[in-house]
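Novice: What follows is a protein structure lacking sequence information:
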């Protein structure tokens, strides 16, 4: 079994990716300092896969601690790097926090990749690297425009740091540009668990539906879209997770045509914020209490993916429908509302 390190393994996408990796024959360890996640998520992972997952509670911004973990696991076949702060709105308010955390952690990790000659590296990037594109859907060749937020800039710079490092390395890398991950594992055992007020649409929807949030605000109704709200490409987190397994398979099989490659991960379907709300109402049978508000700083008007490259080279495809995304997200929300410890985690009371 090839050993893979997942950074941010207690997080939303990281935890689902651990499940997919284990189910496809990989041994997995995790690094997560739980500053923005709950270690209890790994309990759900372990129930799904039927085995324990070791997590190192380490801050990747601390080079010595990061080095010690990699040294202890020098037989790693690859690293998938998720650990980063990800709130667009918070990054606008606290840009230095995002530049320091997201970039320093990446640099420390790449130093270890170079030192221990870790063969393969997969970087969690984002469609925010495209900024406000002139033409959609975007392909991997779409020229990046200025990012709309410091978070987006950390992904643009992160991609550049990885690609420049790999040019002078024995390692290979893949940059995966996510669109909008939503939903939860069909078991209902793991899902998105924001600490504090959610910054992403779907957990804000489900928390409003269940009564944790009094009212949802739709930010912007005067965009040049079919109903005035932003357009996004929502992708189920399990589809997204599987892409990371395929990316590792691809690199390990030496199928890559260059040392560092980039792939879009989206369904290719643009959905407006209001359409997403109506899909949730349809699936859940809940009438959502929402209001129409002004635009929010950092939001891109409209973006969705051309995913031909991921399909042709990685053999990846998105299988979950929008209704299934909403259904699994709602199931997860109902499950955690019945668990007092998870509820406390969302209030920031637990690690």
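Specialist: Perfect, I can see it now. Not measured: the values here are computed from a predicted model.
Novice: When you work out contacts or count neighbours from here on, use the C-alpha atoms and nothing else.
Specialist: Fine.
Novice: where along this structure do the strands fall?
Specialist: 3-7, 27-31, 54-56, 78-81, 120-126, 172-178, 180-182, 216-219, 231-232, 234-236, 260-265, 271-272, 290-293 (DSSP state E).
Novice: As a markdown table, the ones you listed with mean neighbour count and distance to residue 156 would be great.
Specialist: Shown next, in a markdown table, are the strands of the chain (neighbours: other CA atoms under 10 Å; distance: least, CA to CA, whole Å):
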| stretch | mean neighbour count | distance to residue 156 |
| --- | --- | --- |
| strand 3-7 | 23 | 19 |
| strand 27-31 | 22 | 23 |
| strand 54-56 | 16 | 28 |
| strand 78-81 | 24 | 15 |
| strand 120-126 | 24 | 8 |
| strand 172-178 | 24 | 10 |
| strand 180-182 | 24 | 17 |
| strand 216-219 | 18 | 25 |
| strand 231-232 | 23 | 19 |
| strand 234-236 | 26 | 21 |
| strand 260-265 | 23 | 12 |
| strand 271-272 | 20 | 24 |
| strand 290-293 | 13 | 29 |
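Novice: try this one side by side with the last:
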């Protein structure tokens, strides 16, 4: 199968490209390189021993996207491209709405014109906002708390309406939780630009000496150790979730949604201790006040993905910390270094 992977040079995109290539698919990557590096794609080819095709283009550019579809016989699309920093989205809501929604609209219009109607969307657990029950199932009430999450929820609504209007579309949206870790080779991993927005890249940079200490935002939540609990998912498991979705697109027409998570929560302190086990050294931290908008507990019920897609997470938090530390140690300056 020829798979178009938008945002394929990014963190999740590169790991997904590896799994697609190793499964025998052909991969065409479209990426603007705004938050990624072309070197990451060369590393993908090194890991797999296979080549991919890369187009530096923006998914919001109709002419550029038409050129990609004119050049390649695409069978299915995995749409990962988009702006993704929650905090930044609060400061720049119009930029996030314009970019993320326009990219999806342009992509779908181009796909439809080319007769390609198999699509996997990168959605997010942020569509659940502050959930009213645990674990989170796909029918949990949807209520976002930031523009990034809203852009994902609006994207899902667009795809609902598209699939309703034309039954030829096969669409799966993957609502995934907190991807962490790196490929076991140490050749690709998360390479945040500037100050990391997520917990584990920050821990890794503290462990490597790039930052002084980790700030733990609150230790007075109603959780076993007082720190926030999240569902941390190894990025390779997540990549395989996209592969499973592509393989099951034809099972049922319309738009389906699935949670991708481990089904269990890990607290900030548990994550910190797991990373210390990976490094063999203590990691300095300080407890500070809660961040506005943070919730106490959030973890998935991934049973629908297991039932319908044959997918489940198999890698552990210790696997993720080991692989993440291998990546950080071998690439202290990221891909640019």
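Specialist: That came through fine. Source: prediction; values computed, not measured.
Novice: Export the strands of the first structure to a markdown table and append columns for distance to residue 137 of the first structure.
Specialist: Formatted as a markdown table, those follow (distance: least, CA to CA, whole Å):
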| stretch | distance to residue 137 of the first structure |
| --- | --- |
| strand 3-7 | 30 |
| strand 27-31 | 34 |
| strand 54-56 | 38 |
| strand 78-81 | 26 |
| strand 120-126 | 15 |
| strand 172-178 | 13 |
| strand 180-182 | 14 |
| strand 216-219 | 22 |
| strand 231-232 | 11 |
| strand 234-236 | 13 |
| strand 260-265 | 11 |
| strand 271-272 | 12 |
| strand 290-293 | 26 |
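Novice: looking at those strands, which is closest to residue 63 of the first structure?
Specialist: Counting by CA to CA, residue 63 of the first structure lies closest to strand 27-31 out of the strands of the first structure; the figure is 13.1 Å.
Novice: now the angle from the closest one to strand 3-7?
Specialist: Here strand 27-31 of the first structure runs at an angle of 30 degrees relative to strand 3-7 (axes from the mean of the first three to the mean of the last three CA atoms, to 10 degrees).
Novice: helices or strands up against strand 27-31 of the first structure?
Specialist: Packing partners of strand 27-31 of the first structure (3 or more CA pairs under 8 Å, 6 or more residues apart in numbering; DSSP states H and E): strand 3-7, helix 12-23, strand 54-56.
Novice: and it, which stretch of the second structure?
Specialist: Aligning strand 27-31 of the first structure against the second structure (TM-score structural alignment) gives residues 26-30.
Novice: now do stretch 232-245 of the first structure
Specialist: Counting by TM-score structural alignment, stretch 232-245 of the first structure sits on residues 230-243 of the second structure.
Novice: now stretch 121-131 of the first structure
Specialist: Going by TM-score structural alignment, stretch 121-131 of the first structure sits over residues 119-129 in the second structure.
Novice: before we move on, back to that, for the helices and strands packed on strand 27-31 of the first structure, please prepare TSV with the additional fields distance to residue 337 of the first structure.
Specialist: Below are those laid out as TSV (distance: least, CA to CA, whole Å):
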stretch	distance to residue 337 of the first structure
strand 3-7	27
helix 12-23	17
strand 54-56	25
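Novice: what about the ones you listed, which gets the closest to residue 236 of the first structure?
Specialist: Of those, nearest to residue 236 of the first structure by CA to CA is helix 12-23, at 10.1 Å.
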